[in-house]
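Asks: the sequence and its predicted three-dimensional model are supplied below.
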Amino acid sequence: MLTLPFTQVLQGVLKRRIFKNFLSLTFYQIANYIFPLVTIPYLSRVLGAEKFGLVMFAHSLILYFNILTDYGFNLSAVREIAVHADNNKKIWEIFNSVVLIKLAFVILTFFILLFLISFFDKFNADYKVYLFAFPAVLGQSLFPIWFFQGMQQMKYITYFSIITKLTYIVLIFTFVKNSSDYLLVPLFNSVSAIGSGVLTFLISVYNFKLKIYIPSFEKIKFYLIDGWYVFLSQVSMQLFNSANILLLGLLADNKSVAYFAGADKIIKAFNYLAVPIVNAIFPYVGGLFKRSKNEAFKFLKVIIRTFAPIFLTVSLFIFIFSEKICIVFLGEEFTNSSAVLRILSLVPFFVFMNNIFGTQILINLGCKRNYAMVFIISGVFNIVLIMLLVWKFKYIGVAISSFFAEFIVVSGMYYFAKKEGFKIL
């Protein structure tokens, strides 16, 4: 029972599939996010602030394309797969519908990229960077993490993520030697993404004996509608995520992008500590909500009491040692990034809490509209505040805006979670 002491609760959880899934997700996050961060200290020094900023700007554009192709399926499709895990025909329907929608969005985003390169000097001047970076969108669309997570079989994804990311690291350290090699960075990232996407797609089809076919228009329409509000929330989330770098690149210089992006990479590394926790418990919490809302709330309170102090400690560590972290991680040229890091030091704690209130509670309770509304409001607020601050304060202004946007998210998610009956105390 969830009323037992935490040690007994943990012992029970260890016996379940959720723990194995947690371990797989942890190693997946290390491979997908932490491994590439190994190259950041090297790239920031080898490329210099100017080219490093350009590469980060291109990467932020690709992240937007990935959000479009993901279309919220990393939450909505996970839920559908988890619910119908024992129904092969339903699994085939979900898999084929999601993959077809994703590939259609890949084609759409490629035409958007061609439009930007053709009609805007900012993109035309460095068009090779964007063309070399784009294949990563295709790789991401083929990468069926949503399927494996819903089936709670993350080990397959983890193995190949580790292999492909290690390949990326080796390629970077072997071939990128000076600032003139900056084009190799997006190219190698694309090679890694394509390799990982194709291999895991084939494994999902082979190991789970999936039947590939073109689903009916009605089925495709259903999954488009089902993922709509999650998609809106993900797009809005990027309004205070990738949009920060995108707007900096459009309204300021590449060095400002580099200073903010460097600190942002560090913050995201700490943010990702929460990802394996919240992703691993998501299907399990969904099952608890189906049985009893109170049971799910009790479990989530245990999670908060266990991990919230850890993330507060992490935030304090970032604030105190921000300058040393930037010098070690990015190099002497990036000491300006320490101010950004200090401003954003509470963000890892905010991200963990907003995942509990938003993903675990609102999404599992079907409150997708409220979930999306919070991100839309915070995203619009972030864009407006950036436009007011970036002209005078550049990367510092963007950091201030990003902090307040994150605060709005965690406050808004808790407000709606509380309306559903959840209270921290």
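Replies: Nice, thanks for sending it over.
Asks: C-alpha only now, for contacts and for neighbours.
Replies: Noted.
Asks: Tyr213: neighbour count?
Replies: Other residues lying near Tyr213 total 12 when counted by other Cα atoms under 10 Å.
Asks: just say helix, strand or coil for it.
Replies: coil (DSSP: H, G, I helix; E, B strand; the rest coil).
Asks: which non-adjacent residue is nearest it?
Replies: Asn96 (6.5 Å; Cα to Cα, 6 or more residues apart in numbering).
Asks: what about the one you found, how many neighbours?
Replies: Around Asn96 there are 19 other residues, counting by other Cα under 10 Å.
Asks: cool, and Leu113?
Replies: A total of 18 residues lie near Leu113 under the criterion other Cα under 10 Å.
Asks: again with Ile310
Replies: Counted with other Cα under 10 Å, Ile310 comes out at 12.
Asks: equivalent analysis for Ala125, please.
Replies: Neighbour count of Ala125, defined by other Cα under 10 Å: 10.
Asks: mind listing residues that contact stretch 44-56?
Replies: Under the contact criterion Cα atoms under 8 Å, 6 or more residues apart in numbering, stretch 44-56 has outside partners 43, 129, 176-182, 185-186, 245, 249, 254-259, 261, 330-331, 333-334.
Asks: presented hereafter is structure B, for comparison with structure A:
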Amino acid sequence: MKLIPNFIHRRIAHRPNLIKIVENIGWLFFDKILRMGVGLFVGVWIARYLGPEQFGLLNFATAFVGLFSAISVLGLQSIVVRNLVRDPQCRDETLGTAAVLQFVGGLLAYGFIIAAIFWMRADDQLSKTLVAILGATMLFKASDVAMYWFESQVQSKYTVWVQNGVFLIFTGINVALIMNNAPLIAFAWVMTAQALIVALSLLIVLGLRGPGLRLLQARMSRAKSLLADSWPLFLSSIAVMIYMKIDQIMLGQMIGDEAVGIYSAAVRISEVWYFVPMSIVASVFPAILEAKKRSEEQYYRQLQQLYDLMVWLAIAIAIPLTFLATPIVTLLFGSAYEQAGTVLSIHIWAAVFVFLGVASGKWFLAENRQILSLQRTALGAVVNIAVNSALIPLYGVRGAAWATVISYATAALLADLVQLETRKMFLMKMQTLNILKVICRIQQ
């Protein structure tokens, strides 16, 4: 399946590495656009079927599990990809060790999830059951090493095939649940089953198209090396999950599950765009690492171009959604979710800082400055909790949306100004707002 149009292919035919990057981005976009379109349609149908309160409870449980997901991954993704690019001779040891570490991390995460929900909602049996079912997905995280391998090889088409095939099958199952008036808990079981099938399929594809599974091996020395590099990213990921998920959890605890349902409807539309920076950055990161080996000037020029692209893509998405938020929400979710329109018009501006944060996160990895990354994300998490605590009692779901924008801006932009080592990054990010300079850089 050829995803690069012929007129683009002709222009870059003399640059095989660029063709590989563009094709990889194409596969990732195909993956996310398909799932965005179909998933949004089915997600809206589920939201209408369940209503704000039950939909809110399902999203509360999902967010609660997500809050602990960083424990299962241990900050290894970027470290493993980096090591596979830098040291391909040790691929079997790197992948095998990472798989074992993430399996252990998944067990720890599941234990924390169960303990936490029994403490927070001791008298709510349905919440405890939903979280216990969804939390089981943490046990399948070892299979993520397949995605790391194909990302390092700029061959994401294989993971796209797996994830989309399973996704379409389970989309049909979700539709069948709706048509048969299934209870809320059935949707949780389907989500967990989908994660299990994806995990098994990824491992099969890794064995067929990547290193053979029998060749993978785990070593204590490699585990120590990976964890020594990843622990700041691990703590940083915990902070990221806090300021990405804590708003829904705090809304559920402070106001109620219906508020979570309203807020989640807006967030579903707002966050659906986050695949854009993740797909682009995942594809260009190996090339940026190669540029750093050749020339610092070329390295920072490519980073600046990436920042320019990220900011203006986000602005192009945010402006129309700001004005069309309420009609879009009402059209999709129905009048019961009308309040989500105002939330969406605020929350969508967090995308500017999310896009920037995804791009600049690779700088910390390339420079081996994970501690700095940890500091800025920890600051964002603290700001998010503090602002949510102040604004939710006053403004409800709108307060949670403002808290998200403020905390994302703090982590992705303002923290760079505070830290001396990252002040250059702050200036580079501010340059993206000068549209004339951006145009000049594109023409160079």
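Replies: Yep, it's here. For clarity, every value in this text was computed on a predicted model and none was experimentally measured.
Asks: quick one on the thing from earlier: so the residue nearest to Tyr213 of the first structure sits against Phe217, correct?
Replies: No: counting by Cα atoms under 8 Å, Asn96 of the first structure sits too far from Phe217 to count as a contact (11.8 Å).
Asks: now which residue in the second structure aligns to Leu187 of the first structure?
Replies: Using TM-score structural alignment as the criterion, Leu187 of the first structure maps onto Trp189 of the second structure.
Asks: from the chain's centre, how far out does the longest helix seen in the second structure sit?
Replies: In the second structure, with assignment by DSSP state H, the single longest helix is helix 16-67. Relative to its parent chain, helix 16-67 of the second structure has a centroid offset of 10 Å by Cα atoms, centre = their mean, to the nearest Å.
Asks: show me what the following helix or strand past it is packed up against.
Replies: Sequence-wise, the next helix or strand downstream of helix 16-67 of the second structure (DSSP states H and E) is helix 69-73. Other helices and strands packing on helix 69-73 of the second structure, by 3 or more Cα pairs under 8 Å, 6 or more residues apart in numbering; DSSP states H and E, are helix 91-120, helix 220-254.
Asks: please name the residues that touch Ile242 of the second structure.
Replies: Leu67, Ala381.
Asks: the first structure: which residue goes with that one?
Replies: Per TM-score structural alignment, Ile242 of the second structure is aligned with Leu239.
Asks: do the same with Ile79 of the second structure
Replies: Ile79 of the second structure maps onto Ser76 in the first structure, by TM-score structural alignment.
Asks: with adjacent residues omitted, what lies nearest to that match?
Replies: Gly227 (5.5 Å).
Asks: could you report the neighbour count for the alignment partner in the second structure of that neighbour?
Replies: Superposed on the second structure with TM-score structural alignment, Gly227 of the first structure falls opposite Ser230. Other residues near Ser230 of the second structure come to 23 when the count uses other Cα under 10 Å.
Asks: pretty sure Ser230 of the second structure contacts Leu76?
Replies: Yes: the pair Ser230 of the second structure and Leu76 passes the contact test of Cα under 8 Å, sitting 5.7 Å apart.
Asks: buried set for the helix or strand hosting Gly172 of the second structure?
Replies: Taking DSSP H and E as the definition, Gly172 of the second structure sits inside helix 157-179. With burial defined by 16 or more other Cα atoms under 10 Å, the residues of helix 157-179 of the second structure counted as buried are 157-164, 166-167, 170-171, 174, 177-178.
Asks: same check, this time on stretch 351-370 of the second structure
Replies: Buried residues in stretch 351-370 of the second structure (16+ other Cα under 10 Å): 351-366, 369-370.
Asks: take the residues you listed and keep only those in helices.
Replies: Per DSSP H, those map to helices at 351-366, 370.
Asks: list of residues touching the helix holding Gly172 of the second structure?
Replies: 24, 27-28, 31, 34-35, 38-39, 42, 46, 49, 146-147, 150, 186-187, 190, 194, 197-198, 201-202, 205.
Asks: quick check: that helix compared with the first structure, mean distance?
Replies: Here the mean offset of helix 157-179 of the second structure against the first structure after fitting is 1.0 Å, by mean Cα distance after the TM-score superposition for the first structure.
Asks: now for the helix or strand following that helix, which elements pack on it?
Replies: Reading on from helix 157-179 of the second structure to the C-terminus, the next helix or strand found by DSSP H and E is helix 184-209. Judged by 3+ Cα pairs under 8 Å, 6+ apart, helix 184-209 of the second structure is in contact with helix 16-67, helix 125-135, helix 145-152, helix 157-179.
Asks: can you give me the angle helix 184-209 of the second structure makes with helix 125-135?
Replies: Interaxial angle of helix 184-209 of the second structure relative to helix 125-135 (axes from the mean of the first three to the mean of the last three Cα atoms, to 10 degrees): 10 degrees.
Asks: next one: helix 184-209 of the second structure to chain centre, how far?
Replies: Relative to the chain's own centre, helix 184-209 of the second structure is displaced by 18 Å; criterion: Cα atoms, centre = their mean.
Asks: give me every residue that touches Pro144 of the first structure.
Replies: Gly197, Thr200, Phe201, Ser204.
Asks: could you dump the residues you listed into TSV and include distance to Asn88 of the first structure and neighbour count?
Replies: Formatted as TSV, the contacts of Pro144 of the first structure follow (distance: Cα to Cα, whole Å; neighbours: other Cα atoms under 10 Å):
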residue	distance to Asn88 of the first structure	neighbour count
Gly197	23	26
Thr200	19	22
Phe201	17	19
Ser204	13	19
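Asks: distance to Leu63 of the first structure for the residues you listed - can I get that in JSON lines?
Replies: Converted to JSON lines, the contacts of Pro144 of the first structure look like this (distance: Cα to Cα, whole Å):
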{"residue": "Gly197", "distance to Leu63 of the first structure": "16"}
{"residue": "Thr200", "distance to Leu63 of the first structure": "20"}
{"residue": "Phe201", "distance to Leu63 of the first structure": "20"}
{"residue": "Ser204", "distance to Leu63 of the first structure": "24"}
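Asks: closest to Val384 of the first structure among the residues you listed?
Replies: Gly197 (36.2 Å; Cα to Cα).
Asks: alignment lookup: that closest one to the second structure.
Replies: Gly197 of the first structure maps onto Ala199 in the second structure, by TM-score structural alignment.
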